[in-house]
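>>> requesting a structural model of the entry that follows:
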Amino acid sequence: MRLNRLQKVLWAAVAVALVGVGAAVVFIDRSLPSVEQAEFRPTFALPDADGRLRSPADFPGKHLLVFFGFTNCPDICPTTLAEVAQVMDDLGEQSDDVQPLFISIDPERDRELGLDEYTEAFHPSILGLAGDAAQTRAAADSFRIYYEREDNADAPDGYAMSHSPALYLISPEGDWLGQFTYGTPASEILAELQARL
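You can find the predicted model right below:
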């Protein structure tokens, strides 16, 4: 099949465009760090129920499953903690290599209500952490999560907490490995962890 002059010009333009795109991709690849290259190491320094300050360094060799929430949460928090509990049960002996953490975004009230009792009701391995306002904000900012108090006449004490609902996976070295969106089944979280343990 013979190409007319217009078709030849168009194909030449396509070839030039592809070369330009290829060069741009190579340039971008060399000039910008990839997601894998860019380090993201969220951290925290928050007390447990006994007042002991906890940080990622307290869990050497363990993957961390981190969730930010509050004990009066009507749906997202209990659902996520139930999924985490299922994951910990299904991990069996490998559960020793995983530490689930529940970081309170409503620390004053959660301490009064009994944060330890709340987390233990889901699974004994889930550790609750509740700092002061500055410690909580620093941890949330480090994980790049949102939370805010919202007035709500129907909620206990007249307010609730709006917050990012993801579950975060952190490596034993402290690197952010990913997050699970709200509603991710326990089986998917389990499979991801088992692939890394």
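>>> from now on I want contacts and neighbour counts done on CA atoms only, so please keep to that.
Fine.
>>> so how far is the host helix or strand of R109 off the chain centroid?
Assigned by DSSP states H and E, R109 falls within helix 107-113. With C-alpha atoms, centre = their mean, to the nearest Å as the basis, helix 107-113 stands 23 Å off its chain's centre.
>>> same thing with stretch 28-35?
Distance, centroid of stretch 28-35 to centroid of chain: 24 Å (C-alpha atoms, centre = their mean).
>>> ok, stretch 72-83 next?
Here stretch 72-83 is found 15 Å from its chain centre; the criterion is C-alpha atoms, centre = their mean.
>>> now swap in stretch 22-33 and tell me
When distances are taken as C-alpha atoms, centre = their mean, stretch 22-33 is centred 29 Å away from the chain's centroid.
>>> got it, and stretch 190-197?
Remark: stretch 190-197 is offset 15 Å from the chain centroid, using C-alpha atoms, centre = their mean.
>>> show residues contacting that stretch.
Under the contact criterion C-alpha atoms under 8 Å, 6 or more residues apart in numbering, stretch 190-197 has outside partners 87, 90-91, 94, 97.
>>> now a ChimeraX select for only the buried ones of the residues you listed.
Remark: buried members of these, expressed as a ChimeraX selection using 16 or more other C-alpha atoms under 10 Å:
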select :87,91,97
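>>> of the contacts of stretch 190-197, which belong to helices?
In helices, defined here by DSSP state H, the members of the contacts of stretch 190-197 are 87, 90-91.
>>> would you format the residues you listed as JSON lines with distance to Y182 included?
Shown next, in JSON lines, are the ones in helices among the contacts of stretch 190-197 (distance: C-alpha to C-alpha, whole Å):
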{"residue": "V87", "distance to Y182": "15"}
{"residue": "D90", "distance to Y182": "19"}
{"residue": "L91", "distance to Y182": "20"}
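>>> one more sequence to fold, the one below, so I can look at both together:
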Amino acid sequence: MVFYFQYEKARLERKRLTEMSKGYGKPKVGGPFTLKDLEGNEFTEKDLLGKYSMIYFGFSHCPDICPDELDKLGDAIDIIQEKAPNCMRPIFISCDPNRDTPEVLRKYLAEFHPAIQGLSGTWEQTKNVCKQYRVYFSTPPNLEPGEEDYLVDHSIYFYVMDPEGDFVECIGRQDTAESAAAILLQHVRDWQREGKPLDTTPLPYLAAKKDSTSAAK
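Below is the predicted model of the structure:
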């Protein structure tokens, strides 16, 4: 009984915070953007709808923080996939338009979980999506064309968006893969509890994996 009331209290608090984030006069996280996926196809905010999304902003030349966070995301994906298959779309958005082309991101993300979808864009597109998500990023001033040796300063959060494209929570560096997965799964349970639709179509890498497994039998 005590556990039930604790669960209900936590659920209602999350719901309150979510509603506050949508309220009048509150800073809105998320909005219209246009980027390219790893195949060079256009990807917009509408492509996030239907599933939960966990979005991370970083860059492929990051020496330590981004790899650590992407490893954490990969572990969280596996935990989530076991308990609520195909409910979440993991996204990596580059904030280094000078170097991170779709081809560069494809090679970089190949080192991490295959479900992670990479997105990149022009300088203006990158500025726009970072502005929409209230993401801070900064590159050195006066970069020369073709310059490769520099770092990008940026916000270090996973932005959790619900299936309707609304922001629900930030997950920080202090969170483990286990706590990040638990946060996402709790939002999923709350969503389903309210009877709202959730797209559970297999993510592309899982669909391909399933097809290859079936062909081998």
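>>> and the TM-score between them?
After superposition, the two chains reach a TM-score (TM-score structural alignment, normalised by the length of structure 1) of 0.74; 161 aligned residues with a C-alpha RMSD of 2.1 Å.
>>> can you give me the helices for structure 1?
With DSSP H as the criterion, structure 1 has helices at 5-31, 76-91, 107-113, 115-122, 133-143, 186-196.
>>> list the contacts for R41 of structure 1?
Contacts of R41 of structure 1 (C-alpha under 8 Å, 6+ apart): 142, 174-176.
>>> rerun that using 6 Å as the cut-off
174-176 (C-alpha atoms under 6 Å, 6 or more residues apart in numbering).
>>> same deal with P172 of structure 1?
Applying C-alpha under 6 Å, 6+ apart, the residues near P172 of structure 1 are 61-63.
>>> same deal with L113 of structure 1?
Not one residue lies near L113 of structure 1 by C-alpha under 6 Å, 6+ apart.
>>> how near is it to R149 of structure 1?
According to C-alpha to C-alpha, to the nearest Å, L113 of structure 1 stands 17 Å off from R149 of structure 1.
>>> same question, G158 of structure 1
10 Å.
>>> same question for S187 of structure 1.
32 Å.
>>> for E112 of structure 1, same thing?
As judged by C-alpha to C-alpha, E112 of structure 1 and R149 of structure 1 stand 17 Å apart.
>>> relative to A82 of structure 1, how far out is the alignment partner in structure 1 of E111 of structure 2?
In structure 1, the residue matched to E111 of structure 2 (TM-score structural alignment) is A121. The gap separating A121 of structure 1 from A82 of structure 1 is 10 Å, by C-alpha to C-alpha.
>>> repeat for K8 of structure 1
Counting by C-alpha to C-alpha - K8 of structure 1 and A82 of structure 1 are separated by 63 Å.
>>> so for these two, which residue has more residues nearby?
Taking other C-alpha atoms under 10 Å, K8 of structure 1 and A82 do not tie; A82 has more neighbours (16 against 12).
>>> map the more buried one across to structure 2 for me.
Correspondence of A82 of structure 1 to structure 2, assessed by TM-score structural alignment: D71.
>>> can you tell me how far the nearest residue to that match once chain neighbours are set aside sits from Y159 of structure 2?
Nearest residue to D71 of structure 2, sequence neighbours excluded (C-alpha to C-alpha, 6 or more residues apart in numbering): F112, at 6.5 Å. Here F112 of structure 2 is placed at a distance of 19 Å from Y159 of structure 2 (C-alpha to C-alpha).
>>> ok, these two, which is more surrounded?
Counted by other C-alpha under 10 Å, F112 of structure 2 and Y159 do not tie: Y159 has more neighbours, with 22 against 16.
>>> and A177 of structure 2, how many neighbours does it have?
21.
>>> repeat that for the one 4 residues further on.
Using other C-alpha under 10 Å, A181 of structure 2 has 22 neighbouring residues.
>>> quick one on the thing from earlier: got TSV for the helices of structure 1, with distance to Q37 of structure 1 too?
Compiled in TSV, those are given as follows (distance: least, C-alpha to C-alpha, whole Å):
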stretch	distance to Q37 of structure 1
helix 5-31	11
helix 76-91	29
helix 107-113	35
helix 115-122	35
helix 133-143	18
helix 186-196	19
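>>> now do the same contact list for the residue mapped onto S120 of structure 2 from structure 1.
Mapped onto structure 1 by TM-score structural alignment, S120 of structure 2 lines up with A130. With contacts defined as C-alpha under 6 Å, 6+ apart, A130 of structure 1 is in contact with 47, 104, 107.
>>> list just the nearest of those to V26 of structure 1.
Nearest to V26 of structure 1, judged by C-alpha to C-alpha, of the contacts of A130 of structure 1 is S104 at 44.1 Å.
>>> what lines up with the closest one in structure 2?
Aligned partner of S104 of structure 1 by TM-score structural alignment: S94.
>>> R5 of structure 1 now?
So, by TM-score structural alignment, R5 of structure 1 is left unmatched.
>>> from G31 of structure 2, how far off is the residue nearest to D71 of structure 2?
On the measure of C-alpha to C-alpha, F112 of structure 2 and G31 of structure 2 end up 27 Å apart.
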